[in-house]
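> Any chance you can model this:
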Amino acid sequence: MDKALDGIKILDLTQYEAGTSSTQLLAWLGADVIKVEQPGRGDPGRTVMFGSPEKDSAYFLGFNGNKRSITLDLKNDDHRLVFVELVKNADVVAENYAAGVLERLGYDFKALSEINPRIIFSRIKGFGTYGPYSNYKSFDPVAQAAGGAMAGTGEPDGPPMKPGPTIGDSGTGLHSVIGILAALIQRRSTGRGQVVEVAMQDAVVSLSKTSMCGYLETGESPPRRGSKVTGRAGSGVFKCSPGGPDDYVYITALSTRRNIWEGMMKTIDREDLEGSPLFDDPASNAEQINEVIQEWASSVTKHEAMAALGGAGIPCGAVLNASDIFNDQHLKERGMISPINHPQRGEFEVIGCPIKMSDSPVEIKPAPLLGEHNTEVLSEVLGYSNKQIEALSL
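Alright, predicted model coming up:
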């Protein structure tokens, strides 16, 4: 079956996560993503978090599925000629090197557009390419700090905390995908490419808009609140049986209607509270109501709590850890836990694509080995002979 982005060719110079998450999503949607890596080393993400030269890391596998890998030394004259030929055949060049790296190699947007006027140049930087911070380096926690996410995360009397998800990396990658797709559409009418730039700090600020609304209303930065929803009954995390570190359920019962509250009390076996004055003004009685809910939550598991409340129409979610996620039947049925067969890892599971398209289903494929597709890409895309490929010593 045809894919949404069939025919789109992307040269992927990205590494680690901010850029690779972007190009992987495009690959999932059908683009031919050719990952250009340094011979002998490749993307540094291959060896981080328990990876090794003999075994690519789960981290690398998680952000590079559905891609092809070739090895080129962009300081080698013969390899540079190959890269130029690939640029001529590409729609997008994507990179997330530190500021100035690609420019020093002679491949800024001006140079690339002279090779291919239709090329779209996607670049991800920590703080962008202009502004007072533009030369500063960044990783995910830096972007989360400078983008406002950490200031709003943590307990009221504690220090700022980094949110668990890597929103500075993968959140930036999502913004980059949107920009690339928009540029591809605009190119249909203009016939020319353009630069798509996303700064990690900018992306985190954009994702933090809700937490900044308090400042816009009052002129003061809102305090950290942990997981609590101030003044809201039945909202927050409640500890469940058997009391382990992740045995919690998050509930959001944002209603002022008595019948909703009494329906919830019935669900948690507290019909005795029908007609209770507690529900005349739930906000004022939040502490007492939450104590009632906590007493019940302590007697059930987080999965039982979610099943009971979710089945009764009350928004809630068990606090799922990594083990829970990879064993969750709902996520498996939706393809979010996807089995692959990897040449080094054998049978392995990776996180799948969250975008479900009725006419462009995603087939999850394993991440490539370093240089796995050298011969395939050079012969298929550029028409090189075996003799020409051997002469390159890739």
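> make it CA atoms for all contacts and neighbour counts henceforth
Fine.
> Spatially nearest residue to residue 286 (excluding sequence neighbours)?
residue 233 (4.0 Å; CA to CA, 6 or more residues apart in numbering).
> what's the neighbour count on that neighbour?
Neighbours of residue 233 under the rule other CA atoms under 10 Å: 27.
> To compare with the earlier structure, here is another sequence to fold:
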Amino acid sequence: MTEQSTGAWVERAGALRGIRVLDLTRILSGPFASMILADLGADVIKVEDTKGGDDTRHWGPPFLGEDAAYFHSVNRNKRSLSVDLKSGAGLDIVLRLADTADIVLENFRPGTAERLGLGYAALSARNPRLVYGSVSGYGHTGPLSGRAGYDAIAQAMSGAMSVTGVKDGEAVRFGIAGADLGAGMWVTIGILSALWSRESTGVGQHVDVSLLDGQVSWLTYVAQNYFASGVTPGRFGSAHPNIVPYQGFSTGDGEIMVAVGNDGLWRRFASALGLHELVDDPRFATNPDRVTNRDVLLPLISAALTARSAVEWSDLLTEAGVPVGPINTVAEALELPQIQAREMVVDLPHTVEGRVRTLGSPIKLSGTPTTLRHASPTQGEHTSEVLAALGLSQDEIGRLLADGAVR
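Have a look, this model is predicted:
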């Protein structure tokens, strides 16, 4: 679907063209998932309450117009239907939409959707082809399933925070909401898999993803190191527990990140730094040697790197074939020519603001590319349009608006 300047929505080719998503989510994990689906061409109807709408509309400053920048970050390409789920008329509208949807996405605390009459069992009984995606803090099974979920708590409980931060410092959470965003990606993968399965079975299924599970799955080699050694992993700052040197270093005027992933790269790196005597030093000849002797090696590397600027070292090491990059600020990263060339910063039309600058999609499909069509909707912007498509008359829509069942 795409939105023209007239405000009418028309079909546009995309990998998920013809797929309709009824999005009951708010905050970050669910909206991030539904935005991915929308970018891939799905028609996403974002259901918001009739009062404040999605909580993140108010999570500022900064604001872009009436809505917080936070809200704009994960709600592009969607249509907004503002409805009171606690009213009979409002609930009936959502049920009718679920009957025609391919996907329902929700991130309520487990049990809430069921109490509203919008749980998987109820909706799939009406629409057996429905793919129903749930994101919650702890999942729909297990002793903690009834608890509310928060990104920072999932990061903490999963062990991810325990390996994030400097060696002798306190544990810190990621600078981004890794648990929320990770769960959003996992549920998207599950939904797409369920859609494919439906092609052969004719029926949908429930996709149950939790923030905690998603974070634990990201432990990968950190967990495997523990399984293999029995040693509880600790913090290494920007360094890697299994590879040396693989971390950030200070130069004469700034910081760079170096990734020396094999012994051949080590020889190039040491030579480029002028540390020729270390190239064949038996203490550092192989990666296991360098990991064992990291406390001896790293000060030697740090001392050598202070002789030149970050730009000089980046150029010199790149020429030598060593992976290296500056540790950029967010502003510097967004201005990178590579980021611009990949269309990872875009300006999208917005109904009120005219244009809104936001991030692009990292998914590059050659045949059915993602399309970034419109910035985030205003609250209830498409309520009348969605209701009219359901077959309601203008008089019926007017009564629903007057009664407060919709906005």
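> Provide the TM-score value for the superposition.
These two chains, once laid on top of each other, score a TM-score of 0.90 by TM-score structural alignment, normalised by the length of the first structure; 383 aligned residues with a CA RMSD of 2.3 Å.
> Surely the residue nearest to residue 286 of the first structure and residue 281 touch.
No. Using CA atoms under 8 Å, residue 233 of the first structure makes no contact with residue 281, being 9.6 Å away.
> What helices and strands are in contact with the longest helix along the first structure?
Using DSSP state H, we find that the single longest helix of the first structure is helix 170-190. Contacts defined by 3 or more CA pairs under 8 Å, 6 or more residues apart in numbering; DSSP states H and E place helix 170-190 of the first structure against helix 18-28, strand 120-125, strand 195-199, helix 200-207.
> Now render those as TSV, adding distance to residue 241 of the first structure and mean neighbour count.
Converted to TSV, these look like this (distance: least, CA to CA, whole Å; neighbours: other CA atoms under 10 Å):
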stretch	distance to residue 241 of the first structure	mean neighbour count
helix 18-28	36	27
strand 120-125	44	26
strand 195-199	43	21
helix 200-207	34	23
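> how about these, which one is nearest residue 187 of the first structure?
Nearest to residue 187 of the first structure among those is strand 120-125; the distance by CA to CA comes to 8.8 Å.
> can you redo the helices and strands packed on helix 170-190 of the first structure as JSON lines with distance to residue 319 of the first structure?
Putting those into JSON lines (distance: least, CA to CA, whole Å) gives the following:
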{"stretch": "helix 18-28", "distance to residue 319 of the first structure": "25"}
{"stretch": "strand 120-125", "distance to residue 319 of the first structure": "32"}
{"stretch": "strand 195-199", "distance to residue 319 of the first structure": "31"}
{"stretch": "helix 200-207", "distance to residue 319 of the first structure": "22"}
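> For residue 344 of the first structure, which of these is the nearest?
helix 18-28 (19.9 Å).
> what comes into contact with the closest one?
Helix 18-28 of the first structure has contacts (CA atoms under 8 Å, 6 or more residues apart in numbering) with 5, 10, 12, 14, 33, 63-67, 94-96, 124, 168-174, 176-177, 353, 362-364.
> same thing but 6 Å
Around helix 18-28 of the first structure, the neighbours that count as contacts under CA atoms under 6 Å, 6 or more residues apart in numbering are 14, 33, 63-64, 66, 96, 169-170, 172-174, 177, 362.
> coming back round to it: residue 250 of the first structure is nearest to which of the helices and strands packed on helix 170-190 of the first structure?
Closest among these, using CA to CA: helix 200-207, at 21.4 Å.
> quick check: that closest one aligns to which part of the second structure?
Residues 211-218 of the second structure are matched to helix 200-207 of the first structure when aligned by TM-score structural alignment.
> Against residue 207 of the second structure, how distant is residue 78 of the second structure?
Using CA to CA, to the nearest Å, residue 78 of the second structure is found at 21 Å from residue 207 of the second structure.
> ditto for residue 168 of the second structure
Noted for residue 168 of the second structure: a distance of 40 Å to residue 207 of the second structure, by CA to CA.
> what does residue 104 of the second structure give?
Separation of residue 104 of the second structure from residue 207 of the second structure (CA to CA): 10 Å.
> and what of residue 235 of the second structure?
Computed with CA to CA, the distance linking residue 235 of the second structure and residue 207 of the second structure is 33 Å.
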